[in-house]
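1. Structure for the following, please:
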Amino acid sequence: MTLKRCEIERGKDNLSEGAKMYLLHWEYMAGSIVVHALLQDARADFDLHYVDMGAGEHKAPDYLSINPTGRVPALTLPGGSTIGETGAIVTHLCEVFAQAGLSPQPGDTDRSEFLFWLNVMTTMGYPTVARWNHPERYAKSEAAIAEVERKASADLDDFFDIMEEAISGPKSFLKRGFSALDYYLSMLTEWSANRQALFAAHPKIEAVYLYASQRPAYRAAMNRHALPQAAA
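-> A predicted model of the protein is given here:
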């Protein structure tokens, strides 16, 4: 694997000659969904570099040289440095592209609310989904793996209950209207085993998803991130 092997998907409205681009390192149905959507919404100039985690490319030396954690997503910035972790990337993009209205900005009264719930999603929701999807990473025996999966499923139910109560807008997480939180929460629902049941029990989450998922930027991200067999 070489980082020169890139799939190109450029922002349509920021293609000035010689402009330096972002490079999003992504995998199918991964946390790169939210980053991709934000790059689209910000009309940023960016390329995509597919990281085949099933083939171990996230552990290859050249990828580890830019993201020592070996995690996806990562975002290489126009200056050449790379940041990882969805919370950090989302915060960075929302600040750099403040004009896109992706989040409250420093000084806004709901800035702390945005940061709080973003971190809840990244530290409570995201890892719980990972634990539920891959319980074998957290235990060895079949009985222990099954117990990890059951506990993760219960924890995920609790997480979505918390999200439901926290939503303050009629179709957005924040009362102010759309923000990156809506993309992030929508992404988390993409990994649900039964999204119909999830939405039936959480009508506010469904409203957020229905609004966010119809935005062109989110649709573009999901068109790219959908598993190949699901798209066939």
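2. Please make it C-alpha for all contacts and neighbour counts, starting now.
-> OK.
3. quick one, what contacts residue 32?
-> For residue 32, the contacting residues are 24-26, 72-74, 86, by Cα atoms under 8 Å, 6 or more residues apart in numbering.
4. Filter those down to the ones in helices?
-> In helices, judged by DSSP state H, the following of these are found: residue 86.
5. Buried ones only from the contacts of residue 32, please, as a ChimeraX command.
-> Buried residues among the contacts of residue 32 (16 or more other Cα atoms under 10 Å), as a ChimeraX selection:
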select :24,25,26,72,73,74,86
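6. Between the contacts of residue 32, which sits nearest residue 183?
-> When the contacts of residue 32 are compared for distance to residue 183 (Cα to Cα), residue 86 wins out at 11.7 Å.
7. and that closest one, what does it touch?
-> Residues in contact with residue 86 (Cα under 8 Å, 6+ apart) are 31-32, 34-35, 73-74, 122.
8. What's the local residue count around residue 216?
-> 13 (other Cα atoms under 10 Å).
9. Same question for residue 109.
-> By the criterion of other Cα under 10 Å, residue 109 has 10 neighbours.
10. Which helix or which strand is home to the nearest residue to residue 192 once chain neighbours are set aside?
-> Leaving aside its sequence neighbours, residue 192 sits nearest to residue 198 (Cα to Cα, 6 or more residues apart in numbering; 7.6 Å). For residue 198, the host element (DSSP states H and E) is helix 195-201.
11. could you point out which element follows that helix?
-> Per DSSP H and E, the first helix or strand lying C-terminal to helix 195-201 is helix 203-212.
12. which outside residues touch that next one?
-> Against helix 203-212 from outside (Cα under 8 Å, 6+ apart): 163-164, 167, 170-173, 178, 182-183, 185-186, 199-200, 218.
13. Please generate a structure for the following sequence too, so the two can be compared:
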Amino acid sequence: MKLFYAPGACSLSPHIVACEADIDLDLCKVNLKTKQTESGGDYTEVNPKGYVPALQLEGGEVLTEGPAIVQFLAEQKPEKKLAPEHGSLEHYRVLEWLNYLSTEVHKSFVPLFWGGSDEDKAEARERIGQRFQYVEEQLAGDYLMGDDFCIADAYLFTVYNWCSMVEVDTGRWPKLKAFAERMSQREGVKKAMRAEGLL
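-> Got it, this is the predicted structure:
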């Protein structure tokens, strides 16, 4: 399988999950501004949406959208227990977190990364603060689902790290800070970040 990624972008989340699951992926870096792959190909021929991640499967099919990809990867190695059993309430809690992170947290960063007005950026920082405050209040254990790492933690770690790039003060979230430090020590996280040139 091949993962199309941009260093530190939301594609870091499935990359971390693959490393945690001991799934070897071929990596292909994408320039999100030019929509070119590192080999000079037109990325929109892989993913017409033009953004990462995209996971090309062995048969040539392409799966897009990070929350779908991390679930797919977790199911390839069920013995790693990176996602709760289908049908359990915990399974739906993980889906709840993935959707919240995707729609409420991730998308709030758009004006900060893609040229929003000063007013748009101020509103985005306010919204991001509110969204992470909610996460801070919900973190009761080492990870989102308690004591064990799950696929949603990879996404939370990825979007939390963006705060330092866009001047969002994280000092008000001690639980999130401890979570990020804990995550940064995981071997799968270090492996993914090294591969993307982030360490």
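14. And the contacts of residue 86 of the first structure, which two are furthest apart?
-> 74 and 122 (14.5 Å).
15. State the three-state secondary structure for the equivalent of residue 124 of the second structure over in the first structure.
-> Counting by TM-score structural alignment, residue 124 of the second structure lines up with residue 152 in the first structure. Following DSSP: H, G, I helix; E, B strand; the rest coil, we place residue 152 of the first structure in the helix state.
16. Next, the contact list for residue 152 of the first structure, please.
-> 128-129, 131-132.
17. make it 7 Å
-> 128, 131-132 (Cα atoms under 7 Å, 6 or more residues apart in numbering).
18. name the element residue 92 of the second structure belongs to?
-> helix 89-100.
19. distance of the alignment partner in the second structure of residue 174 of the first structure from residue 175 of the second structure?
-> Taking TM-score structural alignment, the alignment pairs residue 174 of the first structure with residue 145 from the second structure. According to Cα to Cα, to the nearest Å, residue 145 of the second structure stands 14 Å off from residue 175 of the second structure.
20. Same question for residue 87 of the second structure.
-> According to Cα to Cα, residue 87 of the second structure and residue 175 of the second structure sit 29 Å apart.
21. What residues of stretch 102-116 of the second structure count as buried?
-> Buried residues in stretch 102-116 of the second structure (16+ other Cα under 10 Å): 102, 104-106, 108-109, 111-112.
22. that older thread, for the residue nearest to residue 192 of the first structure, the count of nearby residues, please.
-> Neighbour count of residue 198 of the first structure, defined by other Cα under 10 Å: 17.
23. Residue 226 of the first structure and residue 30 touch, don't they?
-> No: Residue 226 of the first structure is not in contact with residue 30 according to Cα atoms under 7 Å; the separation is 9.6 Å.
24. Can you check which strand is longest in the second structure?
-> Scanning the second structure for the strand with the most residues, using DSSP state E, yields strand 26-31.
25. distance of the closest residue to residue 166 of the first structure other than its chain neighbours from residue 114 of the first structure?
-> In this structure, residue 166 of the first structure finds its nearest non-sequential neighbour in residue 173, 7.5 Å apart by Cα to Cα, 6+ apart. Applying Cα to Cα, the value for residue 173 of the first structure to residue 114 of the first structure is 9 Å.
26. And residue 49 of the first structure, by the same measure?
-> Counting by Cα to Cα, the gap from residue 49 of the first structure to residue 114 of the first structure is 29 Å.
27. same question, residue 182 of the first structure
-> Counting by Cα to Cα, the gap from residue 182 of the first structure to residue 114 of the first structure is 11 Å.
28. Of these two, which one has the most company?
-> Between residue 182 of the first structure and residue 114, counting by other Cα under 10 Å, residue 182 is the more crowded of the two (26 against 20).
29. Would you confirm that that one contacts residue 175?
-> No: using Cα under 7 Å, residue 182 of the first structure makes no contact with residue 175, being 11.6 Å away.
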